[in-house]
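Asker: one predicted model, sequence on top.
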Amino acid sequence: MRRYARTLVAVALATTIVSGTVGWASGNAQQALTGPPPGTAAWRSDHVLGRELPDPERATPAQVARFFDGLSAKERQLLITRHPLVVGNLDGVPVALRYRANALALKAGHDPRYASLGADPHRRILAFDPRGRGQVAEVFGDLTTARRVSVVVPGSDIDAGTFDRTHDVYGTPAGMARSLYAETGPGSAVIAWAGYTTPVGVGVDAATGSLAEAGADRLTRFTDGLAATGVPAPTVFCHSYGSVVCGLAAPRLRARDLVVLGSPGMRADNVGDLHTRARVWAAKDPDDWIDDVPNVEFAGLGHGADPTSAGFGARRVPAGDAHGHTGYFAPGTQSLHAFAAIADGEL
């Protein structure tokens, strides 16, 4: 009975302090953005090529890739012009076409949240969905020639508006990815993937797995799309609540390595429970407040075992000189150096 009571107390604490990036604030319930890209209805009804276009909801990324492989340059450009939001967000579309489509969509939009994304024509925006709080993916490096690819999956409080904010830079997906890319060797590329609805602040969303489940589906389809276009299996870096997403995605995820940092848990008791062939790594610095989160899972609340614990079985990444919850990718840290070595295949 006493053990049961302690578990209930721990779960209660988990609902008040689990978060992803900003810490001690109230959380608001979020509705996960799921389903096909915006503009799908118009895409489905368009017979401009004289045949049906692949259904964004039903076609696999491999089927999408085969369809685009069979198009002429003129036909590809026609679809980009008519349906930029579909082409730019459809997994399996060639990378260069997605860049062009998203540049067009950003140029046509007028939302100030996305001004920085469209201001620089040299940015490689791999996904841009303006619905809700907005979702974005950006590539650093040349994804079409890269021999080693990494994907950064962020935690709470990240959306299109905070994707590349100028404060707390290494707590943003763009900041983490840019820093990792600068540290990796030639022939690498890093993708900052803010492609799911994240929790806001601290609340039930951050302490449960519902948003992570939806995010896991989107992440697995995203990596399937990379594979369909010839991109090598990536190393996936999962920060905070993003590690819950990665834990749920693990059995289906096309990944060479899974690296979790500042993790509240992966909804697994140990590496074996992840059912993945990827190598699993974990980092947590001494003053990360995530260490105060109870590592429990009860009645759907909490995210389970600490991935850095000895019993979990992950390979430990040194992080003794990282600072706080968002310092793991800071230049000069042991953690960033180790992350780059993992990404480059040197560890």
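Answerer: That came through fine.
Asker: please count neighbours and contacts with C-alpha atoms only from this point.
Answerer: Will do.
Asker: burial of Y4, as a residue count?
Answerer: Using other CA atoms under 10 Å, Y4 has 9 other residues around it.
Asker: that one sits in which helix or strand?
Answerer: helix 2-17 (DSSP states H and E).
Asker: tell me the helix or strand right after that helix.
Answerer: Using DSSP H and E, the first helix or strand after helix 2-17 is helix 40-44.
Asker: contact partners of that next one?
Answerer: Helix 40-44 is contacted by residues 52-56, 83, 86 when judged by CA atoms under 8 Å, 6 or more residues apart in numbering.
Asker: so which of the residues you listed are in helices?
Answerer: Using DSSP state H, the subset of the contacts of helix 40-44 located in helices is V86.
Asker: among the contacts of helix 40-44, the buried ones, what's the PyMOL command?
Answerer: Of these, the buried ones can be selected in PyMOL as follows, counting by 16 or more other CA atoms under 10 Å:
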select buried, resi 53+54+55+56+83+86
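Asker: ok, the contacts of helix 40-44 vs H110, which is closest?
Answerer: H83 (17.3 Å; CA to CA).
Asker: from D46, how far out is the closest one?
Answerer: Separation of H83 from D46 (CA to CA, to the nearest Å): 10 Å.
Asker: give me the element F140 is part of.
Answerer: Counting by DSSP H and E, F140 is found in strand 135-141.
Asker: the longest helix in this structure is where?
Answerer: Secondary structure of the chain per DSSP H: the longest helix is helix 210-228.
Asker: which strands or helices does whichever helix or strand comes after that helix pack on?
Answerer: Downstream of helix 210-228, the next assigned helix or strand under DSSP H and E is strand 235-239. Using 3 or more CA pairs under 8 Å, 6 or more residues apart in numbering; DSSP states H and E as the contact test, the elements touching strand 235-239 are strand 148-153, strand 257-261.
Asker: this is the other structure I want to compare:
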Amino acid sequence: MTSVFTDAAPRSTPRLNLAGGGEAAFSLGSSWSLPSLSLPTWVHRPISAARATLVKSLVMTIAIAAILAGVVTVTQTSTAGATAISAADFAPAASSVPTMTAAAFTTAYAGDLAAAATALTTMSSSQVAQLWSELAPGYRALLITGHPAVIGNLEGVAYTDRATANVSRLAGLLADTEASYRSLTVSSDQVDGQADSAALATTLSRLDAIKLLADRYTPDAIAARLQPEYLITLQAGGSGPPRVAVAVGDVDTAAYVTVFVPGMNSSALELDDYLRGAKRIQTAAADSAVILWIGGHSPSALEVPSNDRAVEGAPLLAGVLAGYDAVRSAHGVVSQLSVVAHSYGTATASLALASGDYHVDDFVMLGSAGIPTEIGIDDLHVPAGRVYASQASADTLAGLGQLLSGRADPATSSWGATTFGSDGLTLGDGGHLGAVDGHNAVGSSNTDDRGKYLGPATESLYAIQRIVTGQADAVADLTTPGSSHQRASAPDAAGAGAGASTTSTTASASASAAALLATR
């Protein structure tokens, strides 16, 4: 790739070895900062999911109004005086250590599991995947038990093993965070009778997130789940909610794997909400899996016009894609890999995809807040004709994000993506797919999910389910670049080819919509 991305903020963070596990920490300079806020004493009280969604919407509205009114200024990216960052800077770092056989590895680190775990973090994800598949089960179990923070976050390790390691850490993390919270309140009371509200709020958000994870992954909860879940990333460094990734379905063996990248204000605190959307995608095929990736620091509403968070998250996401590609290669798994991104997540995902060829088959953008203008469709390393975009007519915030940031709208014909509808569709048999009525991917509850991009029985979810399982031709409302807006032809049940009529296309599509409609 020849294009470069530039950012006005100075940066000193080195490239990350994304094959390495453990509690990686990083920080990037920001082109602006917010004033310190003194939070009210009731900040520690829990609020309902619905109220949390309302608060986030209110904050976003105020933030956008402040930007438009000039009260808050956002530094746009500029090539003037900036350090150029090439797409290669987002790619996983190459390994500098020789490849070892399992026998050589266990001999070299006999009796020293700590050194063995450290050695694994210096390897590329391809080296890790091959070595991990060859290690004896008992030796792998020792590494999982002895060094779960490393193994649980190590790209190339089998995903079920990573989940085992990460879940084993939750009780300890919860106890440590509860102790930190108590210590903070006690020490503050001894000083002036009032806790430091900012530190209290940060610690509380961390406590709430870890408790949510601990409750979700108890043995009983895991056993009762119809759709299996795996906590495949648990980066708990720092003071706020941990950065996580959760797989719905067995990523190690799935024939169809989708990585979903949400947008602004997404964190482990919203895990329940985003997982509902991920699960709806996964129901498209029994042998599919969806990775919900909340592994970066998503932007606040005021940060959306800046590319900083996308630049920060792109190498982490690239590592995830490279890691999966390594695992399936090491195990001889033939699969379709798709990336679905929403809102600001489309900027992060586009930068990650531009960093290298991870053999991604499809890229779907929903309500994009804009793609950095230095990234074109040909930079994404995705097969021609398999980059998709959709923006609902009622989604005004996506366009506002593009406007304020100066980023490109991938849903325009000039950008080159194949588009599909999100405004509702009546199928040939009279069945109806709902319209997306705003910007959100999901709501605050199953009921509130209706009318969202990943909500039940929406046209957008219908299209996504088919794209990520190799059935894009069955989507009844595709528009390819340079064509007029018309429904695409698709094979009917008898195998009719591209010459099938629109009526037969929508009728056959509606036949496969029954499963989708049943997810309501």
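Answerer: Arrived safely. These numbers were taken from a predicted model, which means no experiment stands behind them.
Asker: sorry, back to before: buried residues in the helix holding Y4 of structure 1?
Answerer: For helix 2-17 of structure 1, a neighbour-count test (16+ other CA under 10 Å) marks 7, 10-11, 13-17 as buried.
Asker: list the contacts of that helix.
Answerer: Under CA under 8 Å, 6+ apart, the answer for helix 2-17 of structure 1 is 23-24, 202-204, 206-207, 292-294, 296-298, 301-302.
Asker: most neighbours out of those residues, which is it?
Answerer: Across those, neighbour numbers were computed from other CA under 10 Å; A206 holds the maximum, 32 neighbours.
Asker: my understanding was that that one contacts T197; is that so?
Answerer: No - applying CA atoms under 8 Å as the test, A206 of structure 1 and T197 come out as separate, 11.3 Å apart.
Asker: how near is A278 of structure 2 to L516 of structure 2?
Answerer: For A278 of structure 2, the distance to L516 of structure 2 - CA to CA - is 13 Å.
Asker: out of these two, which sits in the more crowded spot?
Answerer: With neighbours defined as other CA under 10 Å, A278 of structure 2 and L516 compare such that A278 has more, 23 against 20.
Asker: how close does the more buried one get to V59 of structure 2?
Answerer: Counting by CA to CA, the gap from A278 of structure 2 to V59 of structure 2 is 26 Å.
Asker: cool, and Q130 of structure 2?
Answerer: Separation of Q130 of structure 2 from V59 of structure 2 (CA to CA): 47 Å.
Asker: quick one: the helices in the stretch 51-200 of structure 2?
Answerer: Here the stretch 51-200 of structure 2 has its helices, by DSSP state H, counting those that start in this stretch, at 102-108, 113-121, 125-134, 137-146, 148-151, 159-191, 197-216.
Asker: report the central residue of structure 1.
Answerer: Centroid-nearest residue in structure 1: V153, 2.9 Å away (criterion: CA atoms, centre = their mean).
Asker: name the nearest residue to the aligned partner of that one in structure 2, sequence neighbours excluded.
Answerer: In structure 2, the residue paired with V153 of structure 1 is V261, using TM-score structural alignment. Excluding its sequence neighbours, the residue lying closest to V261 of structure 2 (CA to CA, 6 or more residues apart in numbering) is A341, at 4.5 Å.
Asker: give the burial count for the residue mapped onto that neighbour from structure 1, as a bare number.
Answerer: When structure 1 is aligned by TM-score structural alignment, A341 of structure 2 is paired with C238. By the measure other CA under 10 Å, the count of residues near C238 of structure 1 is 24.
Asker: one more: E178 of structure 2?
Answerer: Should you count by other CA under 10 Å, E178 of structure 2 turns out to have 19 residues around it.
Asker: in space, what's closest to it - neighbours in sequence excluded?
Answerer: Nearest one to E178 of structure 2, counting by CA to CA, 6+ apart, is L207 at 6.7 Å.
Asker: can you pull the contacts of that neighbour?
Answerer: Contacts of L207 of structure 2 (CA under 8 Å, 6+ apart): 174, 177-178, 181, 241.
Asker: how about G187 of structure 1?
Answerer: 142, 145-148.
Asker: do you have the helices of the stretch 151-300 of structure 1 handy? List them.
Answerer: 173-183, 204-207, 210-228, 241-249.
Asker: among the ones you listed, which is the most enclosed?
Answerer: Using mean count of other CA atoms under 10 Å, the stretch among the helices of the stretch 151-300 of structure 1 with the largest mean neighbour count is helix 241-249, at a mean of 29.
Asker: distance from that helix to the middle of the chain?
Answerer: 9 Å (CA atoms, centre = their mean, to the nearest Å).
Asker: for stretch 502-515 of structure 2, same thing?
Answerer: Centroid separation for stretch 502-515 of structure 2 versus its chain: 30 Å, with CA atoms, centre = their mean.
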